[in-house]
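> Sequence first, predicted model second:
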Amino acid sequence: MAAGITIQAPELQARIAAILRKAGSSTEEAEAVAANLVLANLSGHDSHGVGMVPRYVDAVLEGGLKPNTSARVTLDTGALLALDGQRGYGQVVGVQAMELAITRAKDVGSCVMALGQAHHLGRIGHFAEMAVAQGLVSIHFVNVLSRPVVAPWHGGDGRFGTNPCCIGVPLQAREPFVLDFATSRVAQGKMRVAHNAGKRAEPGTLIDEDGRPTTDPGVVVVPQPKGGFGALMTFGEHKGYGLAVACELLGGALTGGGTWHRPADQARSVYNGMLAIVIDPQRLGTADTFTREALEFVDWLQKSPPGPGTDGVLLAGDPERKAREERRRDGIAIDAATWGEIGAAAAKVGLPAA
């Protein structure tokens, strides 16, 4: 197996783009998807980074992921937009959908955008960052159509996906607030990364295929002795479970993308539905109060003395910004198993392993 490496972002992006081109993407699409994946690694979210490429290649070869496919508008009534991702790369159709929603929010003050049937959207925080960069607030509810890996509260097996929720809020002359989290205790991809690196999960994160607590991340990554899989737990007990269900109902049912309610299969494709609400504070008429109150509240938070054993108060988005600075300087570390999987994916499309 190939050795683990530490690689600079531009070189990694070039290698990933080459694989995606050989898998059928145009140069423009391959560069866009590769840049998005590498940004996830830079942000400290290796679960949504280049380790997804082997799955994407498999999904293309299976026919479930359609390279060079754009989002199609199915409804446009002004402040309401509905789009069909047509199983194109989520990093492409998701950006297309958000660009339309952002433009519409600037035009009329707000936009409710429903995107269904996008292949894996990747890090949802990317779409919130698009909005806050334009001075807009955005709220995202997302569901996951793939092998169900998260157990309902008091349930003993996987019934739905990691169903992320994300909220982006611009802060004038400050770095924005970008809250982006899976409604499972950890993202599924983090368990893949932990399994590949030979690490254990935190107690209370997982159940095995018999519904018993375990710290083995492999239970949601590889088939278990009885042929099944374990499951992730939701965060916050019944509260996180409730939010996960809301993401399924809003991101899946309301968008038209669909919900998961069937036995698992072995397909490698991952589909997302996303309901996004984008608001222009200027058009809402509260911009001055919003700016003042938001900054005063953030300052109030950050004046709290550091708790014992901590470095002090952080805001959502701070860890990602710190990780980007460090990883752009020091490089991105990729474990041996993940690097080997990327090499195998390259071989599948006719490229030599890295």
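Perfect, thanks for sending it.
> drop to CA atoms for contacts and neighbour counts, all remaining ones
OK.
> is it true that residue 275 lies in a helix?
No: counting by DSSP: H, G, I helix; E, B strand; the rest coil, residue 275 is not part of a helix but strand.
> who are the neighbours in contact with it?
Each residue near residue 275 by CA atoms under 8 Å, 6 or more residues apart in numbering is listed here: 112, 113, 114, 115, 140, 141, 142, 250, 251, 254, 255.
> okay, now the one to match up with it:
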Amino acid sequence: MPTVAHHKLRDWITAFLRHAHVPEADASLIAGVRVEAALRDPLGFDGFAARSLVHVVERLGAGGLNARPNIRVEHEDGPFAVIDGDGGIGQLVGVRAMEHCLQHVASHGIALVGVRRSSTLGGLAYYAMMALAQEYIGFAATNTELRIGMPPWGGVTPTLGNNPFAIAIPVEEGRPVVMDMSLTATEPQGSDAGAMAHRQALLSSGNVARPVMGGHKGYALAVVLEILCGVLTGAGFGLAHAHQQVGSFATPPDLGHLVAAVDVQRLIPLSLFKARVHTLNQQIKASARAPGVEDIFLPGELEFERHDVRLQSGIPVTDDAMLTVQALAESLRVQLDV
């Protein structure tokens, strides 16, 4: 599989967004978040990632996304806030929401920010991991459009998104513990959103999930996260995100997010917390291995290893992703440095 340097992929994405009238600084930030996801993802920059980029560009052109959003705090009460994303690109809105969240943790020990009128965030780990710089525990969650939808347990009508969430935990030594997962093991491939294909749904443990929807546990989590990210924040929820409701790319998606950060020291001394997490991690890593298993990985460990390797060797780009990127460049008359 061909690879592309991380800085080159960032330049490509930035160029596409700039062509769609996104300001330079915002375009670079959004591209950086997308590249970080590709550095961690098992497939690198695949067809799904490429198509989602095309959708962003098309939505910007159709008016369904705002290239220059006025992201503002709509309501605030102590450590709690609701942010209006003004139809902006999700990566930009998500970063601004977590930045606001982190500004308030020192005063209150915890902060929780809900977001409405936003769009797809992409990989959730980035936002949760923003809290690690201040040695806080970070949390991020979102609902999604029903292009990646699941029916309720026992039903057949897609009613819920795959509603991913992430938690990042600081540690004493080694890599932070970072869980980042969606609630379905499959996602749409190709132009038919109903055609589901197994996409190596690797959980942070490294185990491959079965090619099914979320199961009864994934369904239960999806319901709760739909309430927290959609209902609680005032964003769209459930069937409001069905394809027949969203319609064309001219319709703003109105997704909802929830981000939070916790100052561990309000509960336990940070050094003691880290030492206890380290002890737990050692116990887990020391577990007797099942036949054929060479190592036991903590949540996020594989992603960090993959990230470091790809910074040096490049990000894998699947054939369908490259074709999609080249087609987008031709349609926009954007010259790519390949």
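That came through, no problem. Just so it is clear, the model here is predicted, and its values are computed rather than measured.
> What does the TM-score come to for these two?
For this chain pair, the superposition-based TM-score is 0.85 by TM-score structural alignment, normalised by the length of the second structure; 318 aligned residues with a CA RMSD of 2.7 Å.
> so which of the contacts of residue 275 of the first structure would you say is closest to residue 287 of the first structure?
Using CA to CA, residue 112 is the member of these that sits closest to residue 287 of the first structure, with 19.8 Å.
> hang on, that closest one packs against residue 274?
No: counting by CA atoms under 8 Å, residue 274 is not a contact partner of residue 112 of the first structure; they are 10.5 Å apart.
> Neighbour count for those two, which is higher?
residue 274 (34 against 19; other CA atoms under 10 Å).
> need the contact list for the alignment partner in the second structure of that one.
Taking TM-score structural alignment, the alignment pairs residue 274 of the first structure with residue 257 from the second structure. By CA under 8 Å, 6+ apart, the residues touching residue 257 of the second structure are 94, 114, 115, 116, 118, 140, 141, 142, 143, 229, 230, 233.
> mind redoing it with 10 Å?
By CA atoms under 10 Å, 6 or more residues apart in numbering, residue 257 of the second structure lies in contact with 82-83, 85, 90, 93-94, 97, 113-121, 140-144, 163, 165, 225-226, 228-230, 232-233, 235.
> Mind checking which of these are buried?
82-83, 85, 90, 93-94, 97, 113-121, 140-144, 163, 165, 225-226, 228-230, 232-233, 235 (16 or more other CA atoms under 10 Å).
> quick one on the thing from earlier: got the contact list for the nearest residue to the match of residue 274 of the first structure once chain neighbours are set aside?
For residue 257 of the second structure, ignoring the flanking residues on the chain, the nearest one in space by CA to CA, 6 or more residues apart in numbering is residue 142 at 4.2 Å. Residues in contact with residue 142 of the second structure, defined by CA under 10 Å, 6+ apart, are 94, 114-115, 118-122, 124, 161-166, 182, 225-226, 228-230, 255-259.
> Strands - which of the residues you listed land there?
Within these, residues falling in strands by DSSP state E are 114, 115, 118, 161, 165, 166, 255, 256, 257, 258, 259.
> Out of those, which is nearest to residue 136 of the second structure?
When those are compared against residue 136 of the second structure (criterion: CA to CA), the nearest one is residue 259, at 12.6 Å.
> Contact partners for the closest residue to the closest one other than its chain neighbours?
Counting by CA to CA, 6+ apart, residue 140 is the residue found nearest to residue 259 of the second structure once chain neighbours are left out, at 4.3 Å. Taking CA under 10 Å, 6+ apart, we find residue 140 of the second structure in contact with 94, 97-98, 112-114, 121, 123-129, 164-168, 180, 229, 257-261.
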